[in-house]
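Participant: Would you be able to build a 3D model of this:
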Amino acid sequence: MKLVVVSAGLSSPSSTRLLADRLTAATLDHLDHLDHLDHLDHLNADPEVIEVRELATQIAQHLVTGFPPAPLAAALDAVAAADGLIAVTPVFAASYSGLFKSFFDLIDKDALTGTPVLLGATGGTARHSLVTEHALRPLFTHLRALVVPTAVYAASQDWGEQGLARRITRAGTELARSMRPTTPDTAFDTAFDTDTAAAIAPRSLTGAITSADPAHGFKVVPFEQRLAALRAE
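Facilitator: Model prediction:
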């Protein structure tokens, strides 16, 4: 299971990278917890962190030439192969940074389809706290990623506050649960017996009509066949 982290901070160290690291730790902690509950070996390898500022010149070259240098190509491939993605940007002019956007402009339009994504942003004031909703979420929805419900914005005054820590924990938990392979819900399967199937089967009125089959739960009857049987009656 591969977790990839994209941090678009411009300085070193940066608050953007700090937020990315804390979101990563929260996600890995919950993945470990889920593995323990299911008696599995650890499914998560070390996360791969991409510092976009280190690729800035290569991103510009790729935008004008169409050919990515090897380090940038490797970063793009890593994002495309991710089972889960954390993407964090500083706020510039009330939106994501140009470098952050330029990096994701180079991602193939289908590469993130169905990939769980956790969004984060940092800024100097709480007035930009909705940037995750009006800028970041639409971008990744356009890329058909599965964006987790909780996005995390950290203003300068938020660091050290319990509210930020709770949001980070909640967001990391949501991403971990989205990354884990689903397992059948045996309780639901047991409860959904043939009596239940028989009760709801007659409600299907269009296309193919479903009816209860005591041995298999449902049997799909083509509409034309069912219509002919009704006429014969």
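Participant: okay, CA-based contacts and neighbour counts for the rest of this
Facilitator: Will do.
Participant: what ranges do the helices span in this protein?
Facilitator: In the chain, the helices defined using DSSP state H lie at 15-37, 56-65, 70-80, 98-105, 131, 137-142, 162-179, 186-191, 194-200, 223-232.
Participant: Give me whichever of those is most buried.
Facilitator: helix 131 (a mean of 22; mean count of other C-alpha atoms under 10 Å).
Participant: circling back to that earlier point, need the helices of the chain in a markdown table with distance to A154, can you?
Facilitator: Below are the helices of the chain laid out as a markdown table (distance: least, C-alpha to C-alpha, whole Å):
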| stretch | distance to A154 |
| --- | --- |
| helix 15-37 | 8 |
| helix 56-65 | 24 |
| helix 70-80 | 24 |
| helix 98-105 | 17 |
| helix 131 | 11 |
| helix 137-142 | 16 |
| helix 162-179 | 7 |
| helix 186-191 | 40 |
| helix 194-200 | 49 |
| helix 223-232 | 56 |
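Participant: Between these, which one is closest to G217.
Facilitator: Closest approach to G217 among the helices of the chain is made by helix 194-200 (4.9 Å; C-alpha to C-alpha).
Participant: Tell me who's in contact with I50.
Facilitator: By C-alpha atoms under 8 Å, 6 or more residues apart in numbering, I50 lies in contact with 4-7, 75.
Participant: Please give the structure of this sequence too, so both can be compared:
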Amino acid sequence: MRRYRRIWRGSVVISVVNPLLFLAALGGGLGKLVDAHHSGHLAGTPYLDFLAPGLLAASAMQNAFVEGAFPVFQSARAQGNYPAAAATAMRPGDILAGHLLFVVFRILTSGALFLAVTVAFGVTGPGRALLTLGPVLLTGTAFAMPLVAWSITVERPSRINGVYRFVLMPLYMFSGTFFPASQLPGALRTVAACTPLYQGVELTRHTALGTAGTAASAVHTGYLLTLTLTGIVLARRGYTRRLHR
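Facilitator: Below is the predicted model of the structure:
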């Protein structure tokens, strides 16, 4: 947090400008073409309203990666701040908790700023935007906690780059963010439905638009919560092994 006080302005600008550009270009520009053809895949939902919650969930995934992958890898190096902290009275669990709290803080603040933009665009109202912050946080933690657990074990930065290029980016493109996953071929549709981003996009979108069903929301929430808790358990073990060397 002491370090973040020096750079928070840049992150706030990115958190506001990025959704503004995406929603203006894709939602307002491309969206007019999509709406003009009355796509049956959107069930009458304007493309801007469809796109914004998907981008919001995908943004939470990206924030989880930015704060939970390379920072953990770098901090665990010999010259990183984890060994220095472990030399004090702090336990590995304390160090993990501090990092996870900061990740949660970043997901919440970035999500809140993104939601403010969606309210300005008329996608959702202020009250529903507050409700949507819960699915956004859960989507972010479902990625952040397993990423933290994995990153503490990584020895080469190329592996982290590989996960971003070959895991996160395909999820970003094919998990229902920009178009309904129902438009994918049968086998890919099944694979997409099993991914955490698809679950997060669906939960976020239906909450933001006020179309959430109880049973479906329970399934999405249970899936994301299971990933979050599993990631925390594995991260505690990983931090203990790494920092007790």
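Participant: Quick TM-score on the pair, please.
Facilitator: Here the superposed chains carry a TM-score of 0.28, computed using TM-score structural alignment, normalised by the length of the first structure; 95 aligned residues with a C-alpha RMSD of 4.7 Å.
Participant: circling back to that earlier point, wait, which of the helices of the first structure is closest to L119 of the first structure?
Facilitator: Per C-alpha to C-alpha, nearest to L119 of the first structure of the helices of the first structure: helix 137-142, 7.6 Å.
Participant: just checking, what packs against the closest one?
Facilitator: strand 146-147 (3 or more C-alpha pairs under 8 Å, 6 or more residues apart in numbering; DSSP states H and E).
Participant: same for the strand it packs on, what does it pack against?
Facilitator: Contacts defined by 3+ C-alpha pairs under 8 Å, 6+ apart place strand 146-147 of the first structure against strand 116-123, helix 137-142.
Participant: if you set the cut-off to 10 Å instead, what comes out?
Facilitator: Under the contact definition 3 or more C-alpha pairs under 10 Å, 6 or more residues apart in numbering; DSSP states H and E, strand 146-147 of the first structure sits against strand 84-92, strand 116-123, helix 137-142, helix 162-179.
Participant: sorry, back to before: tell me which of the contacts of I50 of the first structure fall in strands.
Facilitator: Counting by DSSP state E, the contacts of I50 of the first structure place 4-7 in strands.
Participant: distance of L28 of the first structure from L164 of the first structure?
Facilitator: Per C-alpha to C-alpha, to the nearest Å, L28 of the first structure is found 18 Å from L164 of the first structure.
Participant: A232 of the first structure too?
Facilitator: On the measure of C-alpha to C-alpha, A232 of the first structure and L164 of the first structure end up 68 Å apart.
Participant: Helix or strand next in line after the host helix or strand of R5 of the second structure, which one?
Facilitator: Remark: R5 of the second structure resides in helix 4-22, with elements defined by DSSP states H and E. Of the helices and strands lying after helix 4-22 of the second structure in sequence (DSSP H and E), the nearest is helix 31-36.
Participant: about what we covered before: got the helices and strands packed on strand 146-147 of the first structure as TSV, with distance to I200 of the first structure columns?
Facilitator: Below are those laid out as TSV (distance: least, C-alpha to C-alpha, whole Å):
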stretch	distance to I200 of the first structure
strand 84-92	38
strand 116-123	34
helix 137-142	35
helix 162-179	31
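Participant: And these: which comes nearest A60 of the first structure?
Facilitator: The nearest among those, by C-alpha to C-alpha, is strand 84-92 at 18.0 Å.
Participant: Please enumerate the helices of the second structure.
Facilitator: Here the second structure has its helices, by DSSP H, at 4-22, 31-36, 47-68, 70-75, 81-86, 92-120, 126-151, 157-163, 169-174, 186-193, 196-209, 214-243.
Participant: would a markdown table of those with mean neighbour count be doable?
Facilitator: Converted to a markdown table, these look like this (neighbours: other C-alpha atoms under 10 Å):
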| stretch | mean neighbour count |
| --- | --- |
| helix 4-22 | 13 |
| helix 31-36 | 15 |
| helix 47-68 | 25 |
| helix 70-75 | 19 |
| helix 81-86 | 17 |
| helix 92-120 | 19 |
| helix 126-151 | 23 |
| helix 157-163 | 13 |
| helix 169-174 | 16 |
| helix 186-193 | 14 |
| helix 196-209 | 26 |
| helix 214-243 | 17 |
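Participant: returning to that earlier point: the helix holding R5 of the second structure packs against which elements?
Facilitator: Under the contact rule (3+ C-alpha pairs under 10 Å, 6+ apart), helix 4-22 of the second structure is packed against helix 47-68, helix 92-120.
Participant: Reformat the ones you listed as CSV; add distance to A36 of the second structure.
Facilitator: Shown next, in CSV, are these (distance: least, C-alpha to C-alpha, whole Å):
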stretch, distance to A36 of the second structure
helix 47-68, 10
helix 92-120, 22
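Participant: still on that earlier bit, among the ones in strands among the contacts of I50 of the first structure, which one is most surrounded by other residues?
Facilitator: Counting neighbours by other C-alpha atoms under 10 Å, S7 leads these with 27 neighbours.
Participant: ok, now which ones touch it?
Facilitator: Taking C-alpha atoms under 10 Å, 6 or more residues apart in numbering, we find S7 of the first structure in contact with 14-21, 49-53, 86-90, 100, 120-121.
Participant: again, 7 Å this time
Facilitator: 16-17, 20, 50-52, 87-89 (C-alpha atoms under 7 Å, 6 or more residues apart in numbering).
Participant: between these, which is closest to L37 of the first structure?
Facilitator: L37 of the first structure has its nearest neighbour among the contacts of S7 of the first structure in A20, at 26.0 Å by C-alpha to C-alpha.
Participant: isn't that closest one right next to L85, touching?
Facilitator: No - here A20 of the first structure lies out of contact with L85, judged by C-alpha atoms under 7 Å, at a distance of 10.7 Å.
Participant: Please tell me how far the closest residue to G93 of the second structure other than its chain neighbours sits from A36 of the second structure.
Facilitator: The shortest distance from G93 of the second structure to any non-neighbouring residue, by C-alpha to C-alpha, 6 or more residues apart in numbering, is to R236 (6.1 Å). Counting by C-alpha to C-alpha, the gap from R236 of the second structure to A36 of the second structure is 51 Å.
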